[in-house]
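Undergrad: whatever this is, show me its structure:
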Amino acid sequence: MATTTTTQPGDSRTQAAFDTVRKCVTLFGAVGAIVLGTVAVMAFTGHEATPFMWIRGAILLAVAPLIYRMVVRASQGSYKAFDRVRTLSTIAPIAIIGVDLIPGICPPWYAVLQGLSTLALVGVAVTTRGSALSAAFPKQK
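TA: Below is the predicted model of the structure:
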């Protein structure tokens, strides 16, 4: 007879998955800081640094701690926070890359750095849809 076990937010497998998610969000924030720092250096040295680059770099850097806080709440059992992290980590990379592909909006180096930051969010999207976290947070109606 097969037994079915449900994973709870406090289980070690679930917490290991949340550790991975926290690392990915931290990486997203670190790359965001690098992007903003690079824009600052480019502006300081007289190279192109448009308002778009400044504003977007600052917004994405500011979003990282908010996502991190949602991950912490999700790891404590909040389905609402978990669902937000899962949704945001799916939509944000598409939006970031989509905007970067608009011709002339930003230089290629900026688009590449932003693309690298989205890889961390893709990791969050994959992990939050994995078996450990899907079992911990069954679909709610």
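
Undergrad: going by C-alpha atoms from here, please, whenever you check contacts or count neighbours.
TA: Fine.

Undergrad: need the contact list for the residue nearest to residue 134 when sequence neighbours are not counted.
TA: Nearest in space to residue 134, with sequence neighbours left out and distances taken as C-alpha to C-alpha, 6 or more residues apart in numbering, is residue 128 at 7.0 Å. By C-alpha atoms under 8 Å, 6 or more residues apart in numbering, residue 128 lies in contact with 17, 21, 82, 86, 134.

Undergrad: please provide the structure for the following sequence as well, for comparison with the first:
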Amino acid sequence: MATTTTQDSFTVVKKCITLFGAVSAVILATVAVMAFTGHEATSFMWVRGVILLAVTPLLLRLATRAAEGSYRDFDRLRTVSTVMPVALVGVDLIPGLCPPWYAVLQGLSALALVAVAVLTRTSAFPRQS
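TA: Purely as a prediction, here's the structure:
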């Protein structure tokens, strides 16, 4: 059975994932507005925006199952939340791939996942026996 501290931590994790999704939605909406107004909106920006927004419910599902006691989903969430921010920032640093504003917003969304990675590595979460 999970302790109150553990459940509180999972609540914060879910809020961080929701924030990641909200920022992803803002990014995708910005790309759509730019495309609609005739500004450059590359296929990279569209595809990445859609994929990252689509990942949000999957991350929330992992967090929910982890909160219910699934170590497998907890471990997956911990791994994904560690790898994704590095990958997001790493790809954004490739010169010419995306405009600076896009990279900055992606970096902000990555910060929410960094918080998830930190929280999933604290002692408040269950350890595999």
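
Undergrad: TM between them?
TA: The TM-score (TM-score structural alignment, normalised by the length of structure 2) is 0.98; 129 aligned residues with a C-alpha RMSD of 0.8 Å.

Undergrad: next, count neighbours for the aligned residue in structure 1 for residue 94 of structure 2.
TA: In structure 1, the residue paired with residue 94 of structure 2 is residue 102, using TM-score structural alignment. Burial of residue 102 of structure 1 is recorded as 9 neighbouring residues (other C-alpha atoms under 10 Å).

Undergrad: how about the secondary structure of residue 102 of structure 1?
TA: Following DSSP: H, G, I helix; E, B strand; the rest coil, we place residue 102 of structure 1 in the coil state.

Undergrad: and the buried ones among the contacts of residue 128 of structure 1, selectable in PyMOL?
TA: Command for PyMOL that selects the buried part of these, burial taken from 16 or more other C-alpha atoms under 10 Å:
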select buried, resi 17+21+82+86
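
Undergrad: can you put the contacts of residue 128 of structure 1 in a markdown table and add secondary structure and distance to residue 116 of structure 1?
TA: A markdown table is the format used below for the contacts of residue 128 of structure 1 (DSSP: H, G, I helix; E, B strand; the rest coil; distance: C-alpha to C-alpha, whole Å):
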| residue | secondary structure | distance to residue 116 of structure 1 |
| --- | --- | --- |
| 17 | helix | 21 |
| 21 | helix | 16 |
| 82 | helix | 23 |
| 86 | helix | 19 |
| 134 | helix | 26 |
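
Undergrad: any chance of the contacts of residue 128 of structure 1 in a markdown table, with distance to residue 11 of structure 1 too?
TA: Putting the contacts of residue 128 of structure 1 into a markdown table (distance: C-alpha to C-alpha, whole Å) gives the following:
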| residue | distance to residue 11 of structure 1 |
| --- | --- |
| 17 | 10 |
| 21 | 15 |
| 82 | 16 |
| 86 | 19 |
| 134 | 13 |
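
Undergrad: what's the match for residue 18 of structure 1 in structure 2?
TA: Residue 18 of structure 1 maps onto residue 10 in structure 2, by TM-score structural alignment.

Undergrad: now its match, nearest residue through space, not along the chain?
TA: Residue 10 of structure 2 sits nearest to residue 67 (C-alpha to C-alpha, 6+ apart), 6.1 Å away.
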